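J.: sequence and predicted structure are below.
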Amino acid sequence: MKKRIFAALLAVGMALAGCSSTTTQGQKYVAVIAKSVNSDFFRNMKNGVESAATEYNVRVTFEGPENEEDYLSQNALIANAVKNGADAILLSSIDYHKTNDAVSEAVKNGVKVITVDSGISSELVSQFIGTDNRAAGKTAGLAAVSGFASEAKIFIGIVNCTEETDNGKQREEGFREAIASVPNAEITAIAVTDSNTESAKEGALKLLREYSQINVLVGFNEWLTLGIGEAIRESDAAQRVRGIGFDTNVLSVSMLETGEMDALVVQNPFAIGYLGVMNAARLIGGETLDSPEIYTEVLVVNKENMFDEDVQKLLFRFQ
């Protein structure tokens, strides 16, 4: 059975944010390997990881490659974690297939593996914790078409990345499913880019140049969202193009205020990190987890609700 956790359930745990675990002899070791360590999403996940590490008395490390395409470096980090005696690994995988061998080797060495945020195709993983990405894609689709008159034609440009990640694919699939049910909406074109702001901006600008009818741009992670927002700003297109994105960043939130972005599908990376370490500690202790997946909730944030007290707590958890 799939289990869904609402963000508010972790309000008490969030009070511990920013605390680091201490290292004592006999502590169990959980290695957290992210897609990168440079985004606000993963910084917030790290806060959740460290809070749970304090509460459950485990030692943690938090590492990731320099960019979100470098699955080889991520595989090397998995191997190093095994070599360094990790009891469990939390993995946000860059590649859905090309990390399977590294995970298989870890499991052979007795390491428990939980995927967080982005999964892999291996059945050796003990649990997935993160957003229900297909459902979140559908949510983004509904946000994309909201505000248009029923007879208005909606022309959508998608910006997605080249990385072979499970979450990006599922979000796009869910988005397409939602749009297919809207008779006056169509997906006009897609730009495939790297998962960084500059590449996403260039892809979005190309869509706006080549398909002047586009009136919605959508991206499925933090970097793609920033690139879309910058492209809309550079094209002075905020009045005619709705920007729909994922995740929170100081810049993307400011784009809600200034109009380059119209809606953000906000995840809960703190909860993902916290629950990951909590359940890794349970696995290490010999417990059996009662669900193969735990899905954390998402919230659509727009200019109308961004100043609501509960939304502000979600946008600015640790500032």
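T.: Thanks, I have the structure now.

J.: hey, let's count contacts and neighbours off CA atoms from now on
T.: OK.

J.: pull the number of nearby residues for residue 142.
T.: Using other Cα atoms under 10 Å, residue 142 is surrounded by 15 other residues.

J.: take a look at this one as well, against the first:
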Amino acid sequence: MSRLSITAYTFGIIFFLVSCSFAGFYGYKVVTHHLPKEEKKIEKYNYHFMLVPEELDNEYWRLVEKGARAAAKDYHIMLEYVGPKQANIEDHLKTIEMSAASKVDGIMTQGLSDEQFTPLINRVVEKGIPVITVDTDAANSKRIAYIGTDNYYSGFLAGKALIADTKGQANVAIITGSFIKNHQIQRVKGFRDAVMAEKGIQIVDVEESEISRVKAAEKAYKILQDHPEVNAFFGTSALDGIGIAQVVEKYKKQDQVYIVGFDTLPETINYMRKGTIKATVVQEPFEMGYKAVKMMIDLIEGQKVPPIVHTDTRILRVGDLPVSNQDRLGVNR
């Protein structure tokens, strides 16, 4: 073999080895750095629902949300809980409009006032998005169904409890969450009708708290100053009884003033254990939320849904409360 041939042969071997090295290197780069990563599993849902409350962080509505989320998990639903941070009808309406614009499969909300909510609910339903009212009905709208308390009946129950507990002798002040919201109006009406025939019971004043415990307390203080003869209160929203109880305790009138409240928030139960709140109306917010989601699924899937479903409502008195560990130890008696 000539020198030239040996040189060419050697050069060929070197070129081959270098080529193999580069191929191995770039092959390694491709395998380890350029292969697409395993895609994250995208969860698919059957439907997309909106739950729009009166007030986002309201403790009562958080219980409704909890029930709705439990149903959403059970039935594989994407559920969004959106609404005003504080009770505001304009913000509430805008949230419903935005939900409809996003073309969700269904909207669950309150029908707080016929004048404002009925036209909007009608427009949403006419666009093909079903609406279920929860807790507060808009009975004159095109909403498909309502689930929640019979608010007239709940007020009636509160009135009957007051009659029984005061032996039909009381000067009553009512603090209501709102003068314009359907559920609050119905609760006051039911209470009035329950006590109407009792000659010993007089409704002295009715004030509005705007669903605020601070304002409920302010109104309770004003009532006691302006009407010292008042010896009983009915609070028609979850926060009203709490605000009233704060004032009654501050002025040490627990034994002189009867309070019937609404709902079973922890503060309400604490005031009941101390004897400040004597009775409260019990609703079922978890059940409302859970069943609202299930009803919406049934609607979309063509099943027949009753137009009105009333959840359980009853009166809870101090004697009905389970004995706590503190009570067993003789505390707060």
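T.: All right, it came through fine. The structure displayed is predicted, hence computed values, not measured ones.

J.: TM between them?
T.: Here the TM-score for the pair of chains, by TM-score structural alignment, normalised by the length of the first structure, is 0.84; 284 aligned residues with a Cα RMSD of 1.8 Å.

J.: which helix of the second structure spans the most residues?
T.: In terms of residue count, the longest helix belonging to the second structure (DSSP state H) is helix 3-29.

J.: just checking, what packs against the helix or strand hosting residue 301 of the first structure?
T.: Assigned by DSSP states H and E, residue 301 of the first structure falls within strand 299-302. Judged by 3 or more Cα pairs under 8 Å, 6 or more residues apart in numbering; DSSP states H and E, the packing partners of strand 299-302 of the first structure are strand 263-266.

J.: residue 213 of the second structure and residue 261 of the second structure, how far apart?
T.: Note on residue 213 of the second structure: its distance to residue 261 of the second structure, by Cα to Cα, to the nearest Å, is 12 Å.

J.: between the two, point out the one with more neighbours.
T.: residue 261 (30 against 21).

J.: that one touches residue 232, doesn't it?
T.: No: using Cα atoms under 8 Å, residue 261 of the second structure makes no contact with residue 232, being 10.9 Å away.

J.: ok, residue 120 of the first structure - contacts?
T.: 93, 95, 96, 97, 99, 100, 166 (Cα atoms under 8 Å, 6 or more residues apart in numbering).

J.: which stretches of the second structure form helices?
T.: In the second structure, the segments counted as helices under DSSP H are 3-29, 59-75, 89-101, 114-126, 151-166, 182-195, 213-226, 240-250, 266-273, 285-300, 325-328.

J.: how much does the second one stray from the first structure?
T.: Taken over the aligned residues, the distance from helix 59-75 of the second structure to the first structure averages 1.1 Å (mean Cα distance after the TM-score superposition for the first structure).

J.: in the first structure, what range does that helix match?
T.: Using TM-score structural alignment, helix 59-75 of the second structure corresponds to residues 40-56 of the first structure.

J.: burial count for the counterpart of residue 117 of the second structure in the first structure?
T.: Taking TM-score structural alignment for the superposition, residue 117 of the second structure sits opposite residue 99 in the first structure. The tally of other residues near residue 99 of the first structure (other Cα under 10 Å) stands at 22.

J.: residue contacts, residue 99 of the first structure?
T.: Neighbouring residues of residue 99 of the first structure by Cα under 8 Å, 6+ apart: 71, 75, 93, 120.

J.: any idea what residue 104 of the second structure aligns with in the first structure?
T.: Per TM-score structural alignment, the equivalent position to residue 104 of the second structure in the first structure is residue 86.

J.: picking that back up, got JSON lines for the helices of the second structure, with distance to residue 132 of the second structure too?
T.: As requested, the helices of the second structure are exported to JSON lines (distance: least, Cα to Cα, whole Å):
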{"stretch": "helix 3-29", "distance to residue 132 of the second structure": "57"}
{"stretch": "helix 59-75", "distance to residue 132 of the second structure": "13"}
{"stretch": "helix 89-101", "distance to residue 132 of the second structure": "12"}
{"stretch": "helix 114-126", "distance to residue 132 of the second structure": "9"}
{"stretch": "helix 151-166", "distance to residue 132 of the second structure": "17"}
{"stretch": "helix 182-195", "distance to residue 132 of the second structure": "15"}
{"stretch": "helix 213-226", "distance to residue 132 of the second structure": "28"}
{"stretch": "helix 240-250", "distance to residue 132 of the second structure": "27"}
{"stretch": "helix 266-273", "distance to residue 132 of the second structure": "28"}
{"stretch": "helix 285-300", "distance to residue 132 of the second structure": "7"}
{"stretch": "helix 325-328", "distance to residue 132 of the second structure": "41"}
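
J.: which one is residue 159 of the second structure nearest to, not counting chain neighbours?
T.: Closest residue in space to residue 159 of the second structure, ignoring its immediate chain neighbours: residue 191 at 4.7 Å, by Cα to Cα, 6 or more residues apart in numbering.

J.: contact partners for the aligned partner of the one you found in the first structure?
T.: Taking TM-score structural alignment, the alignment pairs residue 191 of the second structure with residue 175 from the first structure. For residue 175 of the first structure, the contact set (Cα under 8 Å, 6+ apart) comprises 134, 136, 137, 138, 139, 140, 141.

J.: noted, bye for now.
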